[in-house]
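**Q** Provide a 3D model corresponding to the input given below.
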Amino acid sequence: MSLLRSIATVGGYTLLSRVTGFLRDILVAGVLGAGTISDAFFVAFRFPNLFRRLFAEGAFQAAFVPLFAGLLETEGRAEARRFAQRAFSVLAVILLVFTAAIEVAMPLVMVVIAPGFDAVPGKMELATELTRIAFPYLLFISLVSLQSGVLNSLGRFAAAAAAPILLNLTLIAALLGLTPWVETPGHALAWGVCAAGVIQFAWLAWHCRRAGMAITPIVPRLTPRVRTLGKRILPVVLGGSLYQINLLIGTILASLLADGAVSWLYYADRITQLPLGVVGVAVSTALLPLLSRQLKAGNWDAAAHNQNRALEVALLMTLPAAAALMVIPGPVIATLFERGAFSPADTAATAAALAAFASGLPSYVLVKVLAPAFFAREDTVTPVRIAAAAMVANVALNLVLMQVWGHVGIALAAALSNWGNAIALAWVLHRRGQLGLDGRFKARLPRIALATALMSVALALGAWGLGQIPASGDLARATALATLVIGGLLVYGLAAQLSGAASLGEIKGMLRRRPAASSASSASSGPPEGPRG
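**A** Below is the predicted model:
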């Protein structure tokens, strides 16, 4: 399967996941709005969901996949399966102990992650109760991440990419079916989160078995390879997941602001997650096993080519998405969420946060594309050092900017710190000789920027024109937004084709072709300079 086709497979299922996620959030916004119950649930969801993002969307796999893919390449499926089973068994024991400890300590944990909730009577207690219900999700979704790494290394991307759809469908079913039987809609959603972990685990277990890689638990043993995996997990999680850690820091600080601030940031982040998931996660998921196997086989030229194409695809799709969300955040939020308990004031507050988050969207995706270049070379030290510096910058920016712009300052601080992370990763790779931008990428980047600028002007004019037409109601808002989105896509697609930023025929060809294979010439070109530090 070619790199672009792998990206398309993961991106397609991730897009479907984001669409069902929006349906879920539209329903949640209509029932809960932005207040005490919604704030409590979103903290309860974000805490285990932080680990889902860290583990299931790439960071754990960044430690596991190079080892597993390397065994596939050098020692075959049987030895790779044995390693996966040993890692699974040790991970399961650690997660059981960790989950139990957090459940016991949850009241203290909640004081740390949502200190401002004490200002509203009953809010801290509700958040603690909902988080205790939802937290076992961590156990199952972390094991799902290992199953996903196995399937991705085998070139089977669809099942793992489709798993989050099950989460969204389960939450929708829980909100609609359990709400009359539990204390609040927040309780129904928390039970839905817990159930979704079990369902996703069963889904991936079945697909691993179908692929001839059934991962069954065995007696846990800390073999040398498992120890190596353990040494890499923590720095990889931290180094590859600055965005999620910044969101957690933002949630903590937002709990100190107005009632509803946590919810405004949550809804804005959900919109940002669409292009981040469809592009960033898809590219990272497809690129890591490919780079790992090519570097293990000594195919340096093929690895460099695929790194450039991944950057090209990421920016081709991310720059226009970021620009659109910065130009028309209001219509996007109003159309998706403004109904029921979600007020026009909530729309304005969420739209401002969305524009701030969107300014950093290209950097979030660049981190997802650049980090595999370190992980595939089994260098987990450098990204964590860079991430640590970026997190310090994020906290400092948060403390300054939230004083000026409130919750919008929190979103902007996350964007700025992640730009620093992306730039530092690129600079280190370039200095080592492990990232060289080829002629095609250098020629196409300004053309992508030009097409994005033309689309932005068209969107701004379109939004102004539609704003002159009196309209109200969900249908009118949806029609106006659809007109803007379709018009913007047409302008960007035409501008990209005419400027040479992208070619429809070339994209079709890349979807059909396999990635560059091993060759004597590529193998003989020699490795780039090795990792430092």
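**Q** when you work out contacts or count neighbours from here on, use the C-alpha atoms and nothing else.
**A** OK.
**Q** ignoring the adjacent residues along the chain, who's closest to Leu504?
**A** Ranked by CA to CA, 6 or more residues apart in numbering and with sequence neighbours excluded, the top spatial neighbour of Leu504 is Gln497, at 7.4 Å.
**Q** ugh, typo on my part, it should be Ala348
**A** Of all residues beyond its chain neighbours, the one nearest Ala348 is Gly330 (6.7 Å), with distances taken as CA to CA, 6+ apart.
**Q** which element is the one you found on?
**A** Assigned by DSSP states H and E, Gly330 belongs to helix 329-337.
**Q** which residue ranges of the stretch 101-250 of the chain form strands?
**A** Using DSSP state E, counting those that start in this stretch, no strands are found in the stretch 101-250 of the chain.
**Q** tell me the contacts of Ala371?
**A** The neighbourhood of Ala371, defined by CA atoms under 8 Å, 6 or more residues apart in numbering, consists of 240, 383, 425.
**Q** one more sequence to fold, the one below, so I can look at both together:
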Amino acid sequence: MRLISGFFTVGFWTLASRILGFVRDVLIAGYLGTGVAHQAFVAAFTLPNLFRRFFAEGAFNMAFVPMFSKRLEAGTDPEGFASDAMSALAGILIVLTVIAQITMPWLIYAQVAGFAGTEKFDLAVAFGRAAFPYIIFISLAALLSGVLNSAGRFAAAAAAPVLLNVLFITGIVLAGALGWDIGWTLIWTVPFAGIGQLALVWWAAKRAGFSIMPHWPRWTPELKRLAVIAAPAALAGGVVQINLLVGRQVASQFDSAISWLYNADRLYQLPLGVVGIAIGIVLLPELSRRLQADDTEAGQHAFSRAGEMALALTVPSAVALFVVPLPVVGVLFERGAFTAQDTDATAIAVAVYGLGLPAFVLQKVFQPLYFARENTRTPFHYALVAMIVNAVIAIGLAPLIGYISAAIATTIAGWVMFALLRAGSRKMGEAAQFDARFKRRVWRIVAASALMGAMLVLTMLLIGPMFGIDGWRYLALLILIGIGMISYALIGHWIGAFRLSDFRNAMRRQR
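**A** Model (predicted):
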């Protein structure tokens, strides 16, 4: 089945990217700790990524992919539509970048008002101006990735983020060896990495037979419809970014909290990226094609298998992040300028984010149901509700419990958003409902994950002292991960949560 094969392709490359991203973050933490340069880098680097949610994997692409997929299925000039969309997007992004260069101090203040009047603020503004052009290249690369994904060619688009992390790691190593400033080396790597990613997917699209080139923007009926569909999704993306800004503003009021939450976010983003993003990328064009062909049975099957795969891989990850965050954070990050205090604070955030991981992934499963139907208004209304929940909790609890209120708010808002998406999908008919196989397996997945969590706790009691010995803590973490994976695989297979042959067959189809 192309859905599962595509999922494994995207998941493999996303996993490679996230592992390299960990290597990158470990190196950055070792060199910069949670000091001024690291906090300024986080504020600057997240700025183009914030806008990227609108134009890359966010609003524009969520509207573009279903429209392109349907044109590809029907054979109605998909290349011309993609070229027009790329040209319009490029024009918008160039104007946005010019405006951002002028208003950078205000953009940084909107993120981290707690930095105002300190050297962190001035450095973040300078870093932001250098990094922001990345938005142009990565957004155009995302559009071309949507073209490739719609055609069932997932490898090049999924591999592009690997290039970003390879360049980051190379820059850090060179900076350390040649005595360059680490912070400035990192920030200048950002736009150059965007150029490299764009070149990679453009070449892959050309090899796939899509000759897509930008031209002077022109307003067409198709682009008008694209704008109408994308507008509510953009507003919904804006709401999501407000949630992130609220959390960052709360964190900026507490020393080093920006760095703690950033590192915790990177850790829980590993399973979210590998599973959730992979599911979303593959499922959206699949559902769009099924709707175009009016194939309800195949649509339900694709939706159910995506949900089943998502939960089978993320529920155990959530349990692990909740029950053993301290040894994981300590082994991965605690070295150089990253202290034991930083480990403790980051581990608390990891545990809280872990509780929300299934909700974040299930959102990626349910959102394509709406986007494939070119319905972007309903998710926007749901996002507004989640935004209010996030803001009330984050701001209301901050004076009582400090920086961790931002993580708690993110997790609770994530579950609220999932509940709303699930309730809304009930009106979409049988194709938007999980099938009998999913309903049989979901509770067994939860049971297998809980038993795996108990095994992890028992293992920690037995090998806990190893984590306090230099050199042995790496082996201890490998043992802990190995016990978790093996116990979950055996228990899950034994109680019927999944069949190991399902994964083997999917891998054979991928090859």
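**Q** so what number do they get for TM-score?
**A** Comparing the two superposed chains by TM-score structural alignment, normalised by the length of structure 2, the resulting TM-score equals 0.96, with 509 aligned residues with a CA RMSD of 1.8 Å.
**Q** check the burial of the alignment partner in structure 2 of the residue nearest to Leu504 of structure 1 by counting its neighbours.
**A** Under the alignment (TM-score structural alignment), Gln497 of structure 1 pairs with His493 of structure 2. A total of 17 residues lie near His493 of structure 2 under the criterion other CA atoms under 10 Å.
**Q** does His493 of structure 2 touch Leu500 like I think?
**A** Yes - counting by CA atoms under 8 Å, Leu500 is a contact partner of His493 of structure 2 at 6.5 Å.
**Q** so where is stretch 212-223 of structure 1 in structure 2?
**A** Using TM-score structural alignment, stretch 212-223 of structure 1 corresponds to residues 209-220 of structure 2.
**Q** in the stretch 51-200 of structure 2, which spans are helices?
**A** Per DSSP state H, counting those that start in this stretch, the stretch 51-200 of structure 2 has helices spanning 59-74, 78-111, 119-131, 134-150, 155-178, 182-207. These are given in chain order.
**Q** can you redo those helices as JSON lines with mean neighbour count?
**A** Formatted as JSON lines, the helices of the stretch 51-200 of structure 2 follow (neighbours: other CA atoms under 10 Å):
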{"stretch": "helix 59-74", "mean neighbour count": "23"}
{"stretch": "helix 78-111", "mean neighbour count": "17"}
{"stretch": "helix 119-131", "mean neighbour count": "21"}
{"stretch": "helix 134-150", "mean neighbour count": "26"}
{"stretch": "helix 155-178", "mean neighbour count": "19"}
{"stretch": "helix 182-207", "mean neighbour count": "19"}
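**Q** any chance of TSV for these, columns distance to Thr9 of structure 2?
**A** As requested, these are exported to TSV (distance: least, CA to CA, whole Å):
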stretch	distance to Thr9 of structure 2
helix 59-74	19
helix 78-111	24
helix 119-131	30
helix 134-150	11
helix 155-178	6
helix 182-207	15
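**Q** mean deviation, the host helix or strand of Ser5 of structure 2 versus structure 1?
**A** Take DSSP H and E as the rule and Ser5 of structure 2 turns out to sit in helix 2-32. Once superposed with structure 1, the aligned residues differ from helix 2-32 of structure 2 by a mean of 0.4 Å; criterion: mean CA distance after the TM-score superposition for structure 1.
**Q** now the aligned residue in structure 2 for Ile141 of structure 1. Nearest residue, chain neighbours left out?
**A** In structure 2, Ile141 of structure 1 lines up with Ile138, judged by TM-score structural alignment. Taking CA to CA, 6+ apart, and ignoring the residues beside it in sequence, Ile138 of structure 2 has Gly194 as its nearest neighbour in space, at 5.3 Å.
**Q** how about that neighbour, what does it touch?
**A** Contact partners of Gly194 of structure 2, counting by CA under 8 Å, 6+ apart, are 134-135, 137-138, 164.
**Q** alignment lookup: it to structure 1.
**A** Aligned against structure 1 - with TM-score structural alignment as the criterion - Gly194 of structure 2 pairs with Gly197.
**Q** just to revisit the earlier point, and the helices of the stretch 51-200 of structure 2: which comes nearest Val331 of structure 2?
**A** helix 155-178 (19.1 Å; CA to CA).
**Q** and that closest one, what does it pack onto?
**A** Contact here means 3 or more CA pairs under 8 Å, 6 or more residues apart in numbering; DSSP states H and E; on that basis helix 155-178 of structure 2 packs against helix 2-32, helix 134-150, helix 182-207.
**Q** kindly recompute the last result at 7 Å.
**A** Other elements packing on helix 155-178 of structure 2 under the criterion 3 or more CA pairs under 7 Å, 6 or more residues apart in numbering; DSSP states H and E are helix 2-32, helix 182-207.
**Q** run the angle between the last one and helix 155-178 for me.
**A** Calculated by axes from the mean of the first three to the mean of the last three CA atoms, to 10 degrees, helix 182-207 of structure 2 forms an angle of 150 degrees with helix 155-178.
**Q** only whichever of the contacts of Ala371 of structure 1 are buried, select them in ChimeraX.
**A** The following ChimeraX line selects those of the contacts of Ala371 of structure 1 that are buried, judged by 16 or more other CA atoms under 10 Å:
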select :240,383,425
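**Q** give me the subset of the contacts of Ala371 of structure 1 that lies in helices.
**A** Counted as lying in helices by DSSP state H, out of these, are 240, 383, 425.
**Q** and the last one, what's its match in structure 2?
**A** I take that to be Leu425 of structure 1. Matched to structure 2 by TM-score structural alignment, Leu425 of structure 1 sits across from Leu421.
**Q** residue contacts, its match?
**A** Taking CA atoms under 7 Å, 6 or more residues apart in numbering as the definition of contact, the neighbours of Leu421 of structure 2 are Phe366.
**Q** now do the contacts for the counterpart of Leu475 of structure 2 in structure 1.
**A** For Leu475 of structure 2, the aligned position in structure 1 is Thr479, judged by TM-score structural alignment. Going by CA under 7 Å, 6+ apart, Thr479 of structure 1 touches no other residue.
**Q** how close does Pro358 of structure 2 get to Pro271 of structure 2?
**A** Distance of Pro358 of structure 2 to Pro271 of structure 2, given as CA to CA, to the nearest Å: 10 Å.
**Q** cool, and Ala90 of structure 2?
**A** Remark: distance between Ala90 of structure 2 and Pro271 of structure 2 (CA to CA) = 32 Å.
**Q** likewise for Gly468 of structure 2?
**A** Using CA to CA, which is the criterion applied here, Gly468 of structure 2 is 26 Å from Pro271 of structure 2.
**Q** which of these two has more residues huddled nearby?
**A** When neighbours are counted by other CA under 10 Å, Pro271 comes out ahead of the other of Gly468 of structure 2 and Pro271, with 26 against 13.
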